[in-house]
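[1] Next one to model:
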Amino acid sequence: MQFLSYSDKAAVPGLNRNDLHEAEVLFPPLPEQRAIAHILGTLDDKIELNRKKSEVLEGMARALFKAWFVDFEPVRAKMEGRWRQGEWLPGMPADLWDLFPDRLVPSELGEIPEGWGVKALDEVADFVNGAACQRFPPKEGEPSLPVIKIRELNQGVTESSDRVCTNFPEKHRARDGDVLFSWSGSLQCQIWTGGEGFVNQHVFRISSGGFPRWFYFYWTRYHLERFRRIAADKATTMGHIKRSHLAEAKVVVPRDRLVEGAGGAIEVLLDAKLLRLSESQQMAKSRDSLLPKLISGEIRVAPTEGPVD
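    The predicted structure is shown next:
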């Protein structure tokens, strides 16, 4: 609708309600409306189904991590005779039996499996803080990427997201699958699936040369509630944590073979979850680009036969 054609031509253009009442709005015939609703509804249903599947996969991965590497359930099962060689433990294949010890020994964190160690969270992963991206806005016509702030972690990248030139330091570039951790404001840790961008201040991009993604992701998530309590105690409007808190957060480190063997099951669940999230984001983009074209008639669809369920 061309709203300017209804303007009263005053110094400050405005609309008269009576003019709006006379404005004509074009809309598709009812059968075509049903067809449009069916297309958009199908996409929405698929997005919702993927969301539910992602939650289930995330819950399974989180439960396995806690059972194996926090509660040491396989070790306790061996100690108590509930898991014998050649047998399956729920969620634990028999071929992993040799990878778990059968004893708990004292440590600074209390009892942990024999042969395992204790490290600080910032020893198992690198926490690279984002940069002041607003200092490097793209020039007109220059290639750019979105700035990933706390808002983007919550809502994803939108048209209103800030942009930054692409010749930004590579260490601040985030890609799908990277672990991002906002350390001030609303503290959260998630695996990014919003496409390529650059990480802004107050957001860590986490990586590791010695440990797989699932390991430092879930250990950071494990300490997240404590980090949030620390941030909440700050006498500022935007609570935060410091790097010293990362050093104080301790991690139980299994033997390398166990990280590779048992951890593979967790990574498979995470990958399946991320695949569904990525599918949903693509479908949401398709839905949002289709909607105005379908409503305006730029794209026409064949009417459905009979009622749409």
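
[2] okay, CA-based contacts and neighbour counts for the rest of this
    Will do.

[3] ok, now which ones touch Leu270?
    Leu57, Glu58, Ala61, Trp214 (CA atoms under 8 Å, 6 or more residues apart in numbering).

[4] so which of those is the most crowded?
    When neighbours are taken as other CA atoms under 10 Å, the top entry among the contacts of Leu270 is Trp214 (23 neighbours).

[5] measure that residue to Ile241 for me?
    Note on Trp214: its distance to Ile241, by CA to CA, to the nearest Å, is 22 Å.

[6] on that earlier part again, return the member of the contacts of Leu270 nearest to Leu153.
    Glu58 (17.3 Å; CA to CA).

[7] which other helices and strands contact the helix or strand the closest one falls within?
    Assigned by DSSP states H and E, Glu58 falls within helix 30-65. Packing partners of helix 30-65 (3 or more CA pairs under 8 Å, 6 or more residues apart in numbering; DSSP states H and E): helix 263-296.

[8] Return the set of buried residues in the helix it packs on.
    Going by neighbour count (16 or more other CA atoms under 10 Å), the buried part of helix 263-296 is 263, 265-267, 269-270, 273-274, 276-278, 280-281, 283-284, 287, 290-291, 294-295.

[9] follow-up on the earlier one: list the buried residues of the helix holding Glu58.
    31-36, 38-40, 43-44, 46-47, 50-51, 53-54, 57-58, 61-62, 64-65.

[10] Next, the second sequence, to be compared with the first:
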Amino acid sequence: MRLGDLLNLKRGYDLPENQRRPGPYPVISSAGVTGYHDEYMVEGQGVVTGRYGTLGEMYYVNGKYWPHNTALYVTTFKGNDPKYIYYLLSCLGRIHTSDKSAVPGVNRNELHEMAVPAITEKDQQKKIAAILSALDAKIDCNNRINAELEAMAKALYDYWFVQFDFPDVHGKPYKSSGGKMVYNATLKREIPEDWESGRLEQYISLERGVTYGKEDVCTSSSSGAIGILRATNVTGNVVDAGDLVYVPSSRVSSAQTLTKFSTLIVMSSGSKEHVGKNGIYFFDEPLGYGAFCSKITPHANARYFVNTFLQSFWFKAYIKNQCLGTNINNLTNGHINKCPVILAKEEILCFFEDAVKAHYEKMAVNAVENQQLAQLRDWLLPLLMNGQVTVS
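    Sure, this is the predicted structure:
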């Protein structure tokens, strides 16, 4: 059918950041939710996608929202199930930009004329959407569980290594129970009297990534191929193991592979906000990584301490102050290694590792499950949309 017989697309509405006011309604642009506002332009179920470059990522919303002018949104679903339309559009792949404009953009009129496979029976649409939605819901549930587990680990880290209320010899909170504190000039704050400050290099090993050229790239099915992670694989506080470039494993040394519970940190980017962004790698399969990143491998007795510290406000503020340059911001391994850090007593460090180990192991299980669920969803999606697989 013509795509225009299933839905109607329209450009969103302009809303500069300086005109946004705090409110409950999401502003959805080509990059997804980019803020909130106290007014909305559309209500009900909605589907939004980017207006420039290519028809790419799709965003589904169920409620009132403001579609930004960098995006196209569905104004009417013409009697079709909105969630089915969302998955149908997600399946269309990258549609080439229009060459009829000086500014490359997706032409909604051209999109309306596209021929697409379509299932018109509303009941069948709902069944297809329900299956795919169930997979997405489980992925979202795992993400929320991981966010809670991460918050619990961070809260304990703050309690012990920022407020210094770790258990003393009597099992009482150290500082609150009158434990002696002394001023540390390096950290510019008081710390327990028998603790010291040091450098992050005392807890980690660090390896910078290397550059892989076009001549190195091979297919994922090539014998001995290994995936290469990029700065864009750092999403949130974790490393996403999808959308990889592949090179022959002979090009990647063991030192240049990321292993479970290592951290990938962005070392160079055109955006100052992206430099220093880091995430934990939760997967068993070793992967390589590119030149814009470094691998941080915590010592075995400080694995979770380091991973939690790297997400702390203190570390992020330190990295922000280290960014160099104007157009391209860079970090060196020296910036990371020389980062000041508290040197906790060994027994307290061990207690912390034992206390949060189960949290991080559960986060790893959920991350692996999410990867498998996403692969299943992405495999099923085109088969359901073109009728190769049906739902009884």
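
[11] After superposition, what is the TM-score?
    The TM-score (TM-score structural alignment, normalised by the length of structure 1) is 0.74; 266 aligned residues with a CA RMSD of 3.1 Å.

[12] a markdown table for the contacts of Leu270 of structure 1, including distance to Phe168 of structure 1?
    Below are the contacts of Leu270 of structure 1 laid out as a markdown table (distance: CA to CA, whole Å):
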| residue | distance to Phe168 of structure 1 |
| --- | --- |
| Leu57 | 35 |
| Glu58 | 33 |
| Ala61 | 34 |
| Trp214 | 28 |
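
[13] Tell me the spacing between the corresponding residue of structure 1 for Lys345 of structure 2 and Phe211 of structure 1.
    Using TM-score structural alignment, the partner of Lys345 of structure 2 in structure 1 is Arg255. Between Arg255 of structure 1 and Phe211 of structure 1 the computed distance is 11 Å (CA to CA).

[14] for Gly115 of structure 1, what are its contacts?
    Pro101, Pro254, Arg255.

[15] counterpart of it in structure 2?
    Counting by TM-score structural alignment, the partner of Gly115 of structure 1 is Asp194.

[16] Let me know the closest of the contacts of Leu270 of structure 1 to Val301 of structure 1.
    When the contacts of Leu270 of structure 1 are ranked by distance to Val301 of structure 1 (CA to CA), Leu57 comes first, at 35.9 Å.

[17] Make sure that closest one is actually in contact with Leu274.
    No: at 9.4 Å, Leu57 of structure 1 does not count as touching Leu274 under the criterion of CA atoms under 8 Å.

[18] Quick one: the helices in the stretch 101-250 of structure 2, in order.
    108-112, 122-161 (DSSP state H, counting those that start in this stretch).

[19] can I get these in CSV with distance to Thr211 of structure 2?
    Below are these laid out as CSV (distance: least, CA to CA, whole Å):
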stretch, distance to Thr211 of structure 2
helix 108-112, 38
helix 122-161, 32
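
[20] from the contacts of Leu270 of structure 1, which is closest to Glu140 of structure 1?
    For those, the nearest to Glu140 of structure 1 is Trp214 (39.9 Å; CA to CA).

[21] how close does the aligned residue in structure 2 for that closest one sit to Asn278 of structure 2?
    In structure 2, the residue matched to Trp214 of structure 1 (TM-score structural alignment) is Tyr304. Using CA to CA, one gets 14 Å for the distance from Tyr304 of structure 2 to Asn278 of structure 2.

[22] next one: Val266 of structure 2
    Distance from Val266 of structure 2 to Asn278 of structure 2, by CA to CA: 6 Å.

[23] Between those two, tell me which one has more neighbours.
    Asn278 (28 against 25).

[24] Which residue is the nearest non-sequential neighbour of that one?
    Nearest residue to Asn278 of structure 2, sequence neighbours excluded (CA to CA, 6 or more residues apart in numbering): Ile265, at 4.2 Å.

[25] What is the equivalent residue in structure 1 for that neighbour?
    By TM-score structural alignment, Ile265 of structure 2 lines up with Phe181 in structure 1.

[26] residues making contact with the host helix or strand of that match?
    Using DSSP H and E, Phe181 of structure 1 sits in strand 179-182. The list of residues contacting strand 179-182 of structure 1 from outside it, by CA under 8 Å, 6+ apart, reads 150, 187-192, 202-207, 213, 217.

[27] ok, so of those, who is nearest Ala232 of structure 1?
    Nearest to Ala232 of structure 1 among the contacts of strand 179-182 of structure 1, with distances taken as CA to CA, is Leu187, at 10.0 Å.

[28] mind listing what that closest one touches?
    By CA under 8 Å, 6+ apart, the contact list for Leu187 of structure 1 reads Phe181, Leu224, Phe227, Arg228, His240.

[29] can you tell me which of the residues you listed are in helices?
    Leu224, Phe227, Arg228 (DSSP state H).

[30] Flag every buried residue along stretch 72-91 of structure 2.
    Here stretch 72-91 of structure 2 shows 72-77, 80-91 as buried, counting by 16+ other CA under 10 Å.

[31] Show the end-to-end separation of that stretch, please.
    Stretch 72-91 of structure 2 end-to-end distance (CA to CA) = 17 Å.

[32] which residues in structure 1 does that stretch align to?
    Residue span in structure 1 matched to stretch 72-91 of structure 2, by TM-score structural alignment: none.

[33] Now name the helix or strand holding Val306 of structure 2.
    helix 303-309.

[34] By how much does that helix deviate from structure 1 on average?
    Relative to the matching residues in structure 1, helix 303-309 of structure 2 has an average distance of 1.8 Å after the fit, by mean CA distance after the TM-score superposition for structure 1.

[35] per the alignment, Ile39 of structure 1 corresponds to what in structure 2?
    In structure 2, Ile39 of structure 1 lands on Ile131 (TM-score structural alignment).

[36] and the gap between its match and Arg377 of structure 2?
    Going from Ile131 of structure 2 to Arg377 of structure 2 by CA to CA gives 9 Å.
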